[in-house]
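Student: My questions concern the predicted model and sequence given below.
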Amino acid sequence: MASLGKTLLPARLHERLQVERWHVHEFIRRQAMPLMRRGMKVLDAGSGREPEQYLRQELLATGATLHTCDFCAGPGVDFVADVSALPFEDGSYDIVLSTQVLEHVREPQRVVAEMARVLKPGGHLFLTTPQSSPMHNLPYNFFNFTHLGLRLLFEKAGLSVKQAEPQGGHFTLLAYNLHWTMNLLRRKRMPWILGRPLILACQILFGFVLKAPLIWLDRFDTEVLNTLGWNLAAEKTAAFPAPAPEA
């Protein structure tokens, strides 16, 4: 069944209701893209194939040279490699992006160290990853992270964290979990006459009627102990180069 929001709503409003993506996209737009300009090299580490590269055109529009790297070959993938062993020389990139990748790697510390290694001194890493998320891309879903754990990984790799922001608060997470109900229902084998109306009702209730108020309520969650995930911006300190990953 097609997405009602994608069919009925303006693209920008539909994106805002996709709470699991909106906070990630806005973070890259606000924090990373303003730094990009012609002559700079940007690496999207763990980019996925082109259909998954949601910000590809916006990144290219900055004028920076964009390289994509993913474990699987496909359209839009420039380099096929494991992000724990990036095939680039030290200090190759001005900016490294890693969106919703770290939860899928076996050795997060090694991966963060590799991203730091390929950054130039003073270069920037922008990384997003879940704290609370349903299992996905099985069996390659190994970790969920708090911002405290991410800071430890970054600091050990010689990265100075400049900003850590949550991907929404408790009410955004609640909106996402309610929307997830549709995924559960689609997996159940129910008679068409029951299943289709039930899923449609959930799309309307959880995708529109309840989701917008929950997003609005999120402004009152100022402590943010319960969140979809974290967005971190970090800088590679020239005085503390990233250590080589352990063999």
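Tutor: Here it is on my side, so go on.
Student: from here on, contacts and neighbour counts on C-alpha atoms
Tutor: Fine.
Student: Buried residues in the helix or strand where Met115 lies, which are they?
Tutor: According to DSSP states H and E, Met115 maps onto helix 108-118. Buried residues in helix 108-118, counted by 16 or more other CA atoms under 10 Å: 108-118.
Student: With stretch 151-168 instead?
Tutor: Buried residues in stretch 151-168, defined by neighbour count with 16+ other CA under 10 Å: 151, 153-155, 157-161, 164, 166-168.
Student: What about these, which are in strands?
Tutor: Among the buried residues of stretch 151-168, DSSP state E puts 159-161, 164, 166 in strands.
Student: Output these as a markdown table; include the columns distance to Asp218.
Tutor: Below are those laid out as a markdown table (distance: CA to CA, whole Å):
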| residue | distance to Asp218 |
| --- | --- |
| Leu159 | 30 |
| Ser160 | 29 |
| Val161 | 25 |
| Ala164 | 17 |
| Pro166 | 11 |
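Student: now, which of these sits nearest Glu20?
Tutor: Closest approach between these and Glu20, by CA to CA: Pro166, at 11.5 Å.
Student: Outside of the longest helix along the chain itself, list whatever touches it.
Tutor: Longest helix in the chain by number of residues, with DSSP state H as the criterion: helix 192-204. Residues outside helix 192-204 that contact it (CA atoms under 8 Å, 6 or more residues apart in numbering) are 4, 179, 181-182, 185-186.
Student: Now do whichever helix or strand comes after that helix: which elements does it pack against?
Tutor: Following helix 192-204 in sequence order, the next helix or strand is helix 211-217 (DSSP H and E). With contacts defined as 3 or more CA pairs under 8 Å, 6 or more residues apart in numbering; DSSP states H and E, helix 211-217 has these neighbours: helix 170-179.
Student: Tell me how far the helix it packs on lies from the chain's centre.
Tutor: Distance, stretch centre to chain centre, for helix 170-179: 17 Å (CA atoms, centre = their mean, to the nearest Å).
Student: on contacts alone, who are the packing partners of it?
Tutor: Contact analysis of helix 170-179 by 3+ CA pairs under 8 Å, 6+ apart lists helix 19-27, helix 211-217 as its packing neighbours.
Student: Dump these to JSON lines, plus distance to Lys41 and mean neighbour count.
Tutor: Formatted as JSON lines, the helices and strands packed on helix 170-179 follow (distance: least, CA to CA, whole Å; neighbours: other CA atoms under 10 Å):
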{"stretch": "helix 19-27", "distance to Lys41": "19", "mean neighbour count": "18"}
{"stretch": "helix 211-217", "distance to Lys41": "35", "mean neighbour count": "16"}
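Student: ok, and here's another one to check against it:
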Amino acid sequence: MGGIMGLITLGHATECNMRNIQAWRPSKFVYRQGRLRASPDPAEVAPGSRLMAGRIAEFYHQRLPTYARGELLDLGCGQVPLFQSYRERVSGVTCIDWQHCRHEHCHLDQEWDLNQPLPVADAQFDTVILSDVLEHVTEPQQLIAEIARVLKPEGHLLLNVPFFYCIHERPHDYYRYTEFALRRFMLQAGLTVEELTPLGGSLEVMADMLAKHLQFIPLVGSLLASCVVWITQALCGLTPLKRFSGKSAEAFPYGYALVARKPAS
């Protein structure tokens, strides 16, 4: 894929930019009441998937203000759903995704097979985002090593992956990773884990499975799934159930989110 010979450096102007920036629209995530949330549009996020999308949105809403800076690489970017969250914090954006992505490619700087060495020179980026991608990569350790290569010293990788979650993006859904696998990937790539947090526990896993099954009931399925998600989000805001979710995530993680840093030397 791609047809690029050798390594290239993708340059940017001093202010944030993206291909066809005027055509960008919110997709998977939207801002409501000043917070990043899962889109309520079923064409963007199915009702049964809003719980996971909401957990992912919460992670990036909290972490991007701290870690997004300089030149940012959005890998497996799709419709670049996080763009609105980091556009005011970075100086440049490079978008790379593969050809079998189901989303439109109007913002891509490069179509590329993420199982192959990245078409980018060493130490080009201050920030790399890998959201909902690693489970779709057949050579995950190689991709993490490539991310470490293209990160500048003191640069950060932010990623999230599902764990107890349905098969998606068929047929390109290959793995589920424990926290131990993720830590091993980072260690072998020479990256330091600064944060590794579960996206939920047993309560979220059970609610997600119920919502995903309910959404296929004719006529009322979407409403029932939306109600399950809303009730679960409300319950998880209560301190006892929040503690239960966090404790149960040790054995039944809904997914994981991670921040890793490339050391100075």
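Tutor: Cool, got the structure. No experiment lies behind these values; they were computed from the predicted model shown.
Student: Kindly indicate which of the contacts of helix 192-204 of structure 1 lies nearest Lys211 of structure 1.
Tutor: Nearest to Lys211 of structure 1 among these, counting by CA to CA, is His179 at 8.1 Å.
Student: pretty sure Cys69 of structure 1 is in contact with Glu50, am I right?
Tutor: No. Between Cys69 of structure 1 and Glu50 no contact is recorded; they are 11.1 Å apart, counting by CA atoms under 8 Å.
Student: the more surrounded of these two?
Tutor: Set side by side, Cys69 of structure 1 and Glu50 show more neighbours around Cys69, with 23 against 14, by other CA atoms under 10 Å.
Student: ok but the more buried one is inside a helix, no?
Tutor: No. Counting by DSSP: H, G, I helix; E, B strand; the rest coil, Cys69 of structure 1 is not found in a helix; it is strand.
Student: counterpart of it in structure 2?
Tutor: When structure 2 is aligned by TM-score structural alignment, Cys69 of structure 1 is paired with Ile96.
Student: any idea how far that match lies from Gln215 of structure 2?
Tutor: Distance of Ile96 of structure 2 to Gln215 of structure 2, given as CA to CA, to the nearest Å: 32 Å.
Student: same check, this time on Leu72 of structure 2
Tutor: Applying CA to CA, the value for Leu72 of structure 2 to Gln215 of structure 2 is 36 Å.
Student: Could you do Arg170 of structure 2 as well?
Tutor: For Arg170 of structure 2, the distance to Gln215 of structure 2 (CA to CA) stands at 19 Å.
Student: What of Leu143 of structure 2?
Tutor: 34 Å.
Student: excluding its backbone neighbours, what's nearest Gly123 of structure 1?
Tutor: Ranked by CA to CA, 6 or more residues apart in numbering and with sequence neighbours excluded, the top spatial neighbour of Gly123 of structure 1 is Asp94, at 4.8 Å.
Student: contacting residues around the corresponding residue of structure 2 for the one you found?
Tutor: Here Asp94 of structure 1 is matched to Asp126 in structure 2, going by TM-score structural alignment. Asp126 of structure 2 is in contact with 68-72, 151-156, counting by CA under 8 Å, 6+ apart.
Student: Make sure Asp126 of structure 2 is indeed in a helix.
Tutor: No. Counting by three-state DSSP, Asp126 of structure 2 is not part of a helix but strand.
Student: got the end-to-end distance for stretch 211-229 of structure 2?
Tutor: Start and end residues of stretch 211-229 of structure 2 are separated by 7 Å (CA to CA).
Student: Can you select the buried ones from the contacts of Asp126 of structure 2 in ChimeraX?
Tutor: The buried residues among the contacts of Asp126 of structure 2 can be selected in ChimeraX (16+ other CA under 10 Å) with this line:
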select :68,69,70,71,72,151,152,153,155,156
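Student: need the contacts of Asp126 of structure 2 in CSV with distance to Arg261 of structure 2, can you?
Tutor: Output for the contacts of Asp126 of structure 2, formatted as CSV (distance: CA to CA, whole Å):
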residue, distance to Arg261 of structure 2
Ala68, 12
Arg69, 13
Gly70, 14
Glu71, 15
Leu72, 14
Leu151, 9
Lys152, 10
Pro153, 8
Glu154, 6
Gly155, 6
His156, 4
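Student: Restricted to strands, list the contacts of Asp126 of structure 2.
Tutor: Among the contacts of Asp126 of structure 2, DSSP E puts 71-72, 151-156 in strands.
Student: Make JSON lines out of these and add distance to Leu108 of structure 2.
Tutor: Formatted as JSON lines, those follow (distance: CA to CA, whole Å):
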{"residue": "Glu71", "distance to Leu108 of structure 2": "15"}
{"residue": "Leu72", "distance to Leu108 of structure 2": "13"}
{"residue": "Leu151", "distance to Leu108 of structure 2": "19"}
{"residue": "Lys152", "distance to Leu108 of structure 2": "22"}
{"residue": "Pro153", "distance to Leu108 of structure 2": "25"}
{"residue": "Glu154", "distance to Leu108 of structure 2": "26"}
{"residue": "Gly155", "distance to Leu108 of structure 2": "22"}
{"residue": "His156", "distance to Leu108 of structure 2": "21"}
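Student: Go through these and name the one nearest Leu134 of structure 2.
Tutor: Nearest to Leu134 of structure 2 out of those is His156 (CA to CA; 16.3 Å).
Student: Identify the residue of structure 1 aligned to the closest one.
Tutor: Match for His156 of structure 2 (TM-score structural alignment): His124.
Student: residues touching that match, list them.
Tutor: Listed by CA under 8 Å, 6+ apart, the contact set of His124 of structure 1 reads 94-96, 233-236.
Student: Now the two most distant members of these.
Tutor: By the measure CA to CA, Asp94 and Ala233 form the most distant pair in these, at 13.3 Å.
Student: Closest one to Arg21 of structure 1 out of the contacts of helix 192-204 of structure 1, please.
Tutor: If you rank the contacts of helix 192-204 of structure 1 by distance to Arg21 of structure 1 using CA to CA, His179 comes first, at 13.4 Å.
Student: residues contacting the closest one?
Tutor: Going by CA under 8 Å, 6+ apart, His179 of structure 1 touches 202-203, 206-207.
Student: Out of these, who's the most crowded?
Tutor: Highest neighbour count within these: Gly207, with 23 neighbours (other CA under 10 Å).
Student: what separates the residue nearest to it when sequence neighbours are not counted from Gln203 of structure 1, distance-wise?
Tutor: Take Gly207 of structure 1 and drop its neighbours on the chain: the residue closest to it by CA to CA, 6+ apart is His179, 6.0 Å away. Distance of His179 of structure 1 to Gln203 of structure 1, given as CA to CA: 7 Å.
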